[in-house]
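In: Have a look at this prediction, sequence included:
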Amino acid sequence: MNTPIIQNLDLVAQGKVRDIYAIDQDHILLVTSDRMSAFDVVLPDPIPNKGEVLTQLSLFWFEQTENIVANHLSNNFMLEDLIQNQSEIDYFKKRSMVVKRLHPLPIEAVVRGYLIGSGWKDYQANGSVCGIELEDNLQMAAQLPEPIYTPATKAEFGEHDENITYETTVDILGEDLANRVRN
């Protein structure tokens, strides 16, 4: 997977791009690797320093929006308190965040402005995306008249996300939460 393992923390999950280590029952260490994922596939060649760049961008935007929306960042632990090995500290410092342990929603909220990727595949198969009928004869990457909400399942590592209808989202999340996610 091209990312060193932190020796003294429990690796509890490894996604396509991020690794999750347990700190305690309320906090985790979220590490962004240099792995590259496209269309739910981890590509063989990592991008050097990608994890650092993504983490620093995330931290920047969390800081910029902290007065607008709550986020999961926590300052309860410093990396130096969690890792004893200096070479591990040096490697993970710019690519990791201590965050509150939350329960993620089992869906992805995707808004599409263009007919591309899995949306294009769905359209080719049945003329719709996530149950939303689209006009005939659209071309790949066509701009849609207005953005559409196209939820998907959140697949486990090695699996592919699956586009679902809004009604299926309601079945999974309940009507109130599905509506909040969509809007």
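Out: Done, it's in.

In: going forward, measure contacts and count neighbours with C-alpha atoms only.
Out: Noted.

In: would you list every one of the strands in this protein?
Out: In the chain, the strands defined using DSSP state E lie at 10-14, 18-24, 27-32, 37-38, 41-42, 96-100, 107-108, 111-114, 128-129, 132-133, 143-149, 152-153.

In: by contact count, what packs against the last one?
Out: Judged by 3 or more C-alpha pairs under 8 Å, 6 or more residues apart in numbering; DSSP states H and E, the packing partners of strand 152-153 are strand 107-108.

In: Packing partners of the strand it packs on?
Out: Against strand 107-108 (3+ C-alpha pairs under 8 Å, 6+ apart) you get strand 152-153.

In: ok so, going back, include mean neighbour count and distance to residue 171 when you put the strands of the chain into JSON lines, please.
Out: Output for the strands of the chain, formatted as JSON lines (neighbours: other C-alpha atoms under 10 Å; distance: least, C-alpha to C-alpha, whole Å):
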{"stretch": "strand 10-14", "mean neighbour count": "14", "distance to residue 171": "26"}
{"stretch": "strand 18-24", "mean neighbour count": "17", "distance to residue 171": "28"}
{"stretch": "strand 27-32", "mean neighbour count": "23", "distance to residue 171": "29"}
{"stretch": "strand 37-38", "mean neighbour count": "12", "distance to residue 171": "28"}
{"stretch": "strand 41-42", "mean neighbour count": "15", "distance to residue 171": "27"}
{"stretch": "strand 96-100", "mean neighbour count": "22", "distance to residue 171": "27"}
{"stretch": "strand 107-108", "mean neighbour count": "20", "distance to residue 171": "12"}
{"stretch": "strand 111-114", "mean neighbour count": "16", "distance to residue 171": "20"}
{"stretch": "strand 128-129", "mean neighbour count": "21", "distance to residue 171": "18"}
{"stretch": "strand 132-133", "mean neighbour count": "12", "distance to residue 171": "17"}
{"stretch": "strand 143-149", "mean neighbour count": "14", "distance to residue 171": "16"}
{"stretch": "strand 152-153", "mean neighbour count": "20", "distance to residue 171": "12"}
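
In: take the one below as the second:
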Amino acid sequence: MTNPLEIPGFAHVYSGKVRDLYAPLAADGTVVADRLMLVASDRMSAYDWVLETPIPDKGAVLTRLSLWWFDQLKDLVPNHVVSTEVPDVVAGRAVIVRKLEMLKVEAIARAYLTGGGLEEYRATGSVCGVHLPEGLEDGSRLPEPVFTPTTKAPVGEHDLPMTPAEVAAELGADTAAEVSELTRAILARGNEIAAERGILIADTKVEFGREPGAPAGRGGLVLADEVLTPDSSRFWPADRWQPGRTQPSYDKQYVRDWLTSPESGWSKASGEAPPPLPEAVVAGTRAKYVEAYERLTGESF
């Protein structure tokens, strides 16, 4: 992972797989306690590895798309964005946000069955304790979006599926129910909007937090991090959707497919870091991210 930028007026706090957090500094050099700057890098992660090859403009695409979606979702749930006025060195790929106490659950909803959910369904007939109808295949549309949360593992470790009971034990029953409702509502709203633009959103991951000191229970949840981006969601072209096979996509599945192809020479089971991405895969991935942004927002990147 590359070293974080030195940004005057900000102290580096943390680097995740693809994002860096900075704390604003007051005039006397002390940390501003209730604000953070969230910077989206061009790093790409896949199969719990941070790849050594960046994807140009990826951070800017994800930031602009998240801001657009936050606006489409503001009647459902408040979000953490305070300002887009950031230092020039990270302009376009950073936002100033409220500092929240983050919930220790990856909130995932699925409208279609694929990926890890499909593997679990084939083994058990259910996903995260949610029983699903028989006869589903790769790409099948589910009767309604289901909540399939996972643990929030540290960088380099695997997120693990959580049952409803485990989520309730972690968050409390009221908060767990609200997280489930909001996550499914965000995916449903996303699909309403995306369908008009020829895109299906198969599944998505979102994160929630609370203002520090806010009481537990219902109410007070804030949508944080990113929302309905090609990094946090699977986007499929609607006109090419065909259950029973792997779907073409606008997301990082393109990178995953190359990594697991004979061409890469890499095995997920090897325990070794993935190889660098070839130029064609980098260019193709950037093009897919930009196309998803432009189709969804109607704006030119």
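Out: Structure's in. What do you need? Owing to the predicted nature of the structure, the values given are computational and were not obtained by experimental measurement.

In: picking that back up, residue 53 of the first structure is nearest to which of the strands of the first structure?
Out: Proximity to residue 53 of the first structure, assessed across the strands of the first structure by C-alpha to C-alpha, is greatest for strand 27-32 (9.1 Å).

In: For the first structure, which segments are assigned as helices?
Out: Using DSSP state H, the helices of the first structure run over residues 50-65, 79-82, 86-92, 118-126, 166-173, 175-182.

In: Which positions within the second one qualify as buried?
Out: In this case it means helix 79-82 of the first structure. residue 79 (16 or more other C-alpha atoms under 10 Å).

In: In a markdown table, list the helices of the first structure along with distance to residue 4 of the first structure.
Out: As requested, the helices of the first structure are arranged in a markdown table below (distance: least, C-alpha to C-alpha, whole Å):
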| stretch | distance to residue 4 of the first structure |
| --- | --- |
| helix 50-65 | 12 |
| helix 79-82 | 15 |
| helix 86-92 | 8 |
| helix 118-126 | 32 |
| helix 166-173 | 35 |
| helix 175-182 | 35 |
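
In: hey, which strand is longest across the second structure?
Out: Longest strand in the second structure, counting by DSSP E: strand 199-210.

In: quick one: that strand aligns where in the first structure?
Out: On the first structure, no counterpart of strand 199-210 of the second structure exists by TM-score structural alignment.

In: I'd like to know which elements that strand is packed against.
Out: strand 101-102, strand 107-112, helix 173-195, strand 222-224, strand 233-237.

In: now, of the ones you listed, which is deepest in the fold?
Out: The highest average neighbour count among these, using mean count of other C-alpha atoms under 10 Å, belongs to strand 107-112 at a mean of 25.

In: Pull up the aligned stretch in the first structure for that one.
Out: Against the first structure, strand 107-112 of the second structure falls on residues 109-114 (TM-score structural alignment).

In: And the contacts of the matching stretch?
Out: Residues external to stretch 109-114 of the first structure that are found in contact with it (C-alpha atoms under 8 Å, 6 or more residues apart in numbering): 141-152, 181-182.

In: tell me which of those is nearest to residue 35 of the first structure?
Out: Looking across the contacts of stretch 109-114 of the first structure and measuring by C-alpha to C-alpha, the closest to residue 35 of the first structure is residue 152, at 22.1 Å.

In: separation between that closest one and residue 170 of the first structure?
Out: Distance from residue 152 of the first structure to residue 170 of the first structure, counting by C-alpha to C-alpha, to the nearest Å: 12 Å.

In: cool, and residue 135 of the first structure?
Out: Residue 135 of the first structure sits 25 Å away from residue 170 of the first structure, going by C-alpha to C-alpha.

In: ok, these two, which is more surrounded?
Out: Shown here are residue 135 of the first structure and residue 170; by other C-alpha atoms under 10 Å, residue 170 has more neighbours (14 against 10).

In: Out of the strands of the first structure, flag the one nearest residue 62 of the first structure.
Out: Residue 62 of the first structure lies closest, by C-alpha to C-alpha, to one member of those: strand 96-100, at 11.4 Å.

In: relative to helix 50-65, how tilted is the closest one?
Out: If you take axes from the mean of the first three to the mean of the last three C-alpha atoms, to 10 degrees, strand 96-100 of the first structure sits at 50 degrees to helix 50-65.

In: what range in the second structure matches strand 96-100 of the first structure?
Out: Using TM-score structural alignment, the residues of the second structure aligned to strand 96-100 of the first structure are 94-98.

In: Identify the residue nearest the counterpart of residue 30 of the first structure in the second structure in space, chain neighbours excluded?
Out: The equivalent of residue 30 of the first structure in the second structure is residue 38 (alignment by TM-score structural alignment). The shortest distance from residue 38 of the second structure to any residue other than its chain neighbours is 5.0 Å, reached at residue 21 (C-alpha to C-alpha, 6 or more residues apart in numbering).
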